[in-house]
Each structure stands twice: as C-alpha cells, then as structure tokens.
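Enquirer: model this:
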Amino acid sequence: MRKHVQRYFDAELANELGLPAGKKRIYVQFKIDKDGSITSIRARAPHPRLKKEAERIVKKLPKMKPGRQRGKAVRVGYTLPITFNVE
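Expert: Next up, the predicted model:
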C-alpha cells in the first residue's frame, strides 16, 4: 500500500497550494468490504485539494483480500496516514 501511495500521490500539489513549509499529514479512512473492494472513503487533510488527491489514490487501490473472522469474510476498517514535506 505504501508503494502505491508513493507512486501515485502528487506531493507537488502541496507546494502549489502555498501551504507553510514543514511536515504535513493526511489521514485516509476506508473499509475493505467482504468481497475485497474499497468502500466508505473519508479523508482529513490541511487543504481540500489534498483531501481529493488522497481519496483519488485510495480509489485506485487494487482489490484486497478481505479480513476473516471464525472462517468467514468480514469488513475491516483501515486508516492510512500519508506524510510528506512541504518546502
């Protein structure tokens, strides 16, 4: 998942937005459904365009293996932090 974020996330977007320099974090929450699809995507970011970018790359994630509990597939919540530096 980290490689996917590094490959597709446009960190240069933060420099264009005029955010103050320093370390920035975006938190993306989503659920991996019983069939392995990504659902219920929500993000918190320092700028609305960064939020949209984070949601965009999570939607591009490939189908996952669903969680299992007592032998059955179950929905699993996941939080993905994205950290980058603004120069």
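Enquirer: drop to CA atoms for contacts and neighbour counts, all remaining ones
Expert: Fine.
Enquirer: which stretches in this structure count as helices?
Expert: 2-8, 12-16, 48-59 (DSSP state H).
Enquirer: what comes into contact with the first one?
Expert: Same thing as helix 2-8. 57, 61, 82 (Cα atoms under 8 Å, 6 or more residues apart in numbering).
Enquirer: how many residues are close by the last one?
Expert: As a burial measure, Ile82 scores 16 neighbours (other Cα atoms under 10 Å).
Enquirer: so which of the helices of the chain gets nearest Tyr78?
Expert: Nearest to Tyr78 among these is helix 48-59 (11.2 Å), distances taken as Cα to Cα.
Enquirer: to compare against the first, here's another:
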Amino acid sequence: MKNIFTIFLFFTSCISFAQQDVDVTGNKVTIKESAPVWPGCENSKDQKACFNAELMQHIKENYKYPRNNNGDLIRGKAVIKLEINKAGEVVVRSVEGEKPEVNLAAETMIKKIPKLKPGRKGGKPTTANYTIPLTL
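Expert: A predicted model of the protein is given here:
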C-alpha cells in the first residue's frame, strides 16, 4: 500500500509541474515560442504582419528628421539593435550610422514604441532581440 501511494504521488507531482507549451514525444522535446505582440494586434490572424505594419507606421509618425545649420534635412542610414525584454519594454542596445544626428533621432523614435506583450518561450516571458536597418 505504501508503494502504491508513493507511485501515485510521483505521477501527481510530474503532472502538476508540467510546463505550458512544452511537448515531449519520445526523445524529442518541442518548446513553443511566440514573438512579442504590438498593442492592438492580439486578435490579428497574422500577428507578425500586424507587428511589422504597426512598426512601420510608428516610424513614419514618430521619426523627426534632424536639420543642419542651414535648416536642411539630414538624411542617412542607421542600424538599430534593440530588445524587447520580459516586461514588454523596448531597450535600445545600439544605433550605428555615419551621422550622429540621424542616430540620435532614430534612437529617440525607437524609445517611443509603446509597451508590448512580451514574447514567450515554453509559456514564460522571454527577451526578443531585433536588428532594424533604416534609410531615413
């Protein structure tokens, strides 16, 4: 009777500690991952396309072209490396480009991205890294 109780407790503890979005089939373990979700894209059929569309709209609406001393717009290229952390906040890791004014304007624009629903891995929030090349 003691052995049956021990076996029962073992199986109960295995089931109760199983992770969400983790599938074990034979020797194969599959962990489901999902990308961060832009606010308003939660119910979209294609969340990735919605995310990309919202990001492009954000860039169009929030990027402010810097001006030189003559008042002319400064244009250039910038590569932005960012992460969306476990809390859904955007953290700019680096902005690389030839023109410091463009780099600063691009970083300011990226920091205005709203809080997102973080990506998930195995049912738990995870950090997602992105690299965005821009010609501004």
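Enquirer: still on that earlier bit, tabulate the helices of the first structure (JSON lines), appending distance to Ile26 of the first structure and mean neighbour count.
Expert: Below are the helices of the first structure laid out as JSON lines (distance: least, Cα to Cα, whole Å; neighbours: other Cα atoms under 10 Å):
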{"stretch": "helix 2-8", "distance to Ile26 of the first structure": "12", "mean neighbour count": "12"}
{"stretch": "helix 12-16", "distance to Ile26 of the first structure": "11", "mean neighbour count": "14"}
{"stretch": "helix 48-59", "distance to Ile26 of the first structure": "7", "mean neighbour count": "17"}
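Enquirer: which one of these lies nearest to Val76 of the first structure?
Expert: It is, among those and with distance given as Cα to Cα, helix 48-59, at 15.1 Å.
Enquirer: by how much does the closest one deviate from the second structure on average?
Expert: Here helix 48-59 of the first structure, set against the second structure after superposition, deviates by a mean of 0.4 Å using mean Cα distance after the TM-score superposition for the first structure.
Enquirer: what about the aligned partner of Val76 of the first structure in the second structure, distance to Asn103 of the second structure?
Expert: In the second structure, Val76 of the first structure lines up with Ala128, judged by TM-score structural alignment. Remark: distance between Ala128 of the second structure and Asn103 of the second structure (Cα to Cα, to the nearest Å) = 22 Å.
Enquirer: do Leu55 of the second structure as well
Expert: For Leu55 of the second structure, the distance to Asn103 of the second structure - Cα to Cα - is 18 Å.
Enquirer: that'll do, ta.
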